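Peer 1: No sequence on hand, only this structure:
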């Protein structure tokens, strides 16, 4: 049976690691944290463009075969799963490419209130005060205001992903796109995961939401951000007070376009 590919994308700190950990309980599935394929895809796409003097010998069909081959070669015999979920925020900017290469592939974009995303990053930075983070290029300076600004600008970790999400949401290739709210995933994981299975056309697997396992300690430590991909053993809502100054938190309060049906012209499924 040919391996099937789906894609996890969307906003950072919005449940993609938790979603991957849950899906990986299914022995037929493989899902992990963000990997190298998104960057490799963009690099190869650029190398096959007109800036390469040999591009006159390359047809679109050859480009498609080479780009699709990245997935088959990366997820080779080391991975036994029939269904692979590749995670990368770049996939929201590649909806047309994915539609052409994987017509049956689905893109699940994880979303969360942007204020709480900024808050989540700031909490990690403060928790690891003696370890400058790769999120800010290992620079130890700055304030909560400059960090929020850096995250939210168009090239920042949050701003780029947010703009990519809007590109996918308002684009013309939304048939294979679903938005999964972090709030739904942690408060009602059974409903959230059932919706994912329905969206990808698979039979529901009896997941154990009381015993979630995922490890990425080595990666997080090297990134100077221990806890970046840490998840609790049990899926649950964890109430707490924001560590952000009130004006920073309020700045992003209205950046939740997916909650307004009037702003969903293509009727993208939002769970």
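Peer 2: Done, it's in. No experiment lies behind these values; they were computed from the predicted model shown.
Peer 1: Going by C-alpha atoms from here, please, whenever you check contacts or count neighbours.
Peer 2: Will do.
Peer 1: For stretch 93-108, give me every contacting residue.
Peer 2: Stretch 93-108 is contacted from outside by 4-10, 64, 68, 91-92, 164-165, 167-168, 173-174, 176-180, 196, 199-200, using Cα atoms under 8 Å, 6 or more residues apart in numbering.
Peer 1: Mind jotting down where the helices sit in the stretch 151-271 of the chain?
Peer 2: Secondary structure of the stretch 151-271 of the chain (DSSP state H, counting those that start in this stretch): helices at 157-169, 182-187, 189-200, 217-222, 246-251.
Peer 1: now those helices as a markdown table including distance to residue 231 and mean neighbour count?
Peer 2: Shown next, in a markdown table, are the helices of the stretch 151-271 of the chain (distance: least, Cα to Cα, whole Å; neighbours: other Cα atoms under 10 Å):
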| stretch | distance to residue 231 | mean neighbour count |
| --- | --- | --- |
| helix 157-169 | 20 | 21 |
| helix 182-187 | 11 | 20 |
| helix 189-200 | 14 | 17 |
| helix 217-222 | 11 | 14 |
| helix 246-251 | 24 | 12 |
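Peer 1: Quick one, which of the contacts of stretch 93-108 are buried?
Peer 2: The neighbour-count test (16 or more other Cα atoms under 10 Å) marks 5-10, 68, 91-92, 164-165, 167-168, 173-174, 176-180, 196, 199-200 as buried among the contacts of stretch 93-108.
Peer 1: Run through who's touching stretch 51-66.
Peer 2: For stretch 51-66, the external contacting residues (Cα under 8 Å, 6+ apart) are 45, 48, 49, 50, 101.
Peer 1: Quick check: the first one vs residue 146, distance?
Peer 2: It stands for residue 45. Counting by Cα to Cα, to the nearest Å, the gap from residue 45 to residue 146 is 34 Å.
Peer 1: who has more neighbours, these two?
Peer 2: Per other Cα atoms under 10 Å, whichever of residue 45 and residue 146 has more neighbours is residue 45, with 14 against 11.
Peer 1: tell me which element that one is part of?
Peer 2: In the assignment (DSSP states H and E), residue 45 maps to helix 37-47.
Peer 1: which secondary structure elements does that helix contact?
Peer 2: If contacts are counted by 3 or more Cα pairs under 8 Å, 6 or more residues apart in numbering; DSSP states H and E, helix 37-47 sits against helix 60-74.
Peer 1: here's the one I want to compare it with:
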């Protein structure tokens, strides 16, 4: 390909938009919020599967050329040499990405699940008159039903969590790095240095005091203003949770990536 493709994935509300906002300060890099590429990838792969009556004419080599073309053409108007495509589904595609884009790497943003649920609940309460796409614009329920919904296997958090575990315990962990939200907001320079080393790019001087990113129109259409807001300076904001204590405690042991004993394949965790 004419450019290098990498991926940002992991858990929602865990710093992926902030990371993209920082990376795009480098004029050689293209990065942004979650986009449609992963869905298009899956749809095209499905259409080239056995459910297509002409699939006997479609070889694996042809599938790979078509999917190569998807990346090449989608980013044809991007002048940057290095592309970071963001989507939580990429953690489920590591075996395919190894074959299709052998130089690619996946950076997964992670955070304690309790704080993710807390962050989503804060958005709900902040936008009390704007039903959110996170819950299919449905109204009603309580903080418990909303939490149960997002952490379910098909919920916005539950799906991403299971996808992350698939990647973390899979066979392609040499191309996977986890970035903890706390590390990113407390020491962004160290995190960025580790990422540059991981992807084999020369260092760049990032400005963590003047970060810019906006997706206001998307957030408004999603019924969740503020969903992709990035503060202009990177910092850790300490605050108590707004979740009931029993609900917050439900997730206290879900950070499976912490500790050497829980990391049998030696995944890089920053």
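Peer 2: Nice, thanks for sending it over. Quantities reported herein were computed from a predicted structural model and do not represent experimental measurements.
Peer 1: Tell me which of the helices of the stretch 151-271 of the first structure sits nearest to residue 264 of the first structure.
Peer 2: helix 157-169 (7.8 Å; Cα to Cα).
Peer 1: which other helices and strands contact that closest one?
Peer 2: Using 3+ Cα pairs under 8 Å, 6+ apart: helix 157-169 of the first structure touches strand 4-10, helix 144-152.
Peer 1: Distance to residue 158 of the first structure added to these, as TSV?
Peer 2: What follows is these, written out as TSV (distance: least, Cα to Cα, whole Å):
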stretch	distance to residue 158 of the first structure
strand 4-10	10
helix 144-152	5
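Peer 1: Residue 132 of the first structure is nearest to which of those?
Peer 2: helix 144-152 (12.3 Å).
Peer 1: average offset between the closest one and the second structure?
Peer 2: In the superposition with the second structure, the average deviation recorded for helix 144-152 of the first structure is 0.3 Å (mean Cα distance after the TM-score superposition for the first structure).
Peer 1: roughly how far is that helix from the heart of the chain?
Peer 2: Offset of helix 144-152 of the first structure from its chain centre (Cα atoms, centre = their mean, to the nearest Å): 20 Å.
Peer 1: Can you give me the buried ones in that helix?
Peer 2: By neighbour count with 16+ other Cα under 10 Å, helix 144-152 of the first structure contains the buried residues 144, 147, 148, 149, 150, 151, 152.
Peer 1: quick revisit: and the helices and strands packed on helix 157-169 of the first structure: which comes nearest residue 253 of the first structure?
Peer 2: helix 144-152 (12.9 Å).
Peer 1: Mind giving me the packing neighbours of that closest one?
Peer 2: Where contact means 3+ Cα pairs under 8 Å, 6+ apart, helix 144-152 of the first structure is packed against helix 114-127, helix 157-169.
Peer 1: chain center to the last one, what's the gap?
Peer 2: What that stands for is helix 157-169 of the first structure. 10 Å.
Peer 1: Show residues contacting that helix.
Peer 2: Against helix 157-169 of the first structure from outside (Cα under 8 Å, 6+ apart): 10-12, 89-90, 92-93, 95, 109, 117-118, 135, 151-154, 174, 177, 264, 266, 268.
Peer 1: And stretch 109-116 of the first structure, by the same measure?
Peer 2: Here stretch 109-116 of the first structure makes contact (Cα under 8 Å, 6+ apart) with 8-16, 92, 165, 177-183, 242, 248-253, 255-256.
Peer 1: Let's see that with 7 Å instead.
Peer 2: Outside stretch 109-116 of the first structure, the residues that touch it by Cα atoms under 7 Å, 6 or more residues apart in numbering are 8-11, 14-16, 178-182, 249, 252-253, 255-256.
Peer 1: and it, how far apart are its ends?
Peer 2: This stretch, stretch 109-116 of the first structure, spans 17 Å end to end (Cα to Cα).
Peer 1: circling back: want to throw the buried residues of helix 144-152 of the first structure into a markdown table with distance to residue 219 of the first structure?
Peer 2: Converted to a markdown table, these look like this (distance: Cα to Cα, whole Å):
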| residue | distance to residue 219 of the first structure |
| --- | --- |
| 144 | 24 |
| 147 | 22 |
| 148 | 23 |
| 149 | 25 |
| 150 | 22 |
| 151 | 20 |
| 152 | 24 |
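Peer 1: and of the residues you listed, the nearest to residue 37 of the first structure?
Peer 2: residue 151 (22.8 Å).
Peer 1: so how far is residue 229 of the first structure from the closest one?
Peer 2: Distance from residue 151 of the first structure to residue 229 of the first structure, by Cα to Cα: 18 Å.
Peer 1: ok, now which ones touch residue 225 of the second structure?
Peer 2: By Cα under 7 Å, 6+ apart, the neighbours of residue 225 of the second structure are 216, 219.
Peer 1: rerun that using 6 Å as the cut-off
Peer 2: Neighbouring residues of residue 225 of the second structure by Cα atoms under 6 Å, 6 or more residues apart in numbering: residue 219.
Peer 1: Equivalent analysis for residue 80 of the second structure, please.
Peer 2: By Cα under 6 Å, 6+ apart, the contact set of residue 80 of the second structure is 28, 29, 30.
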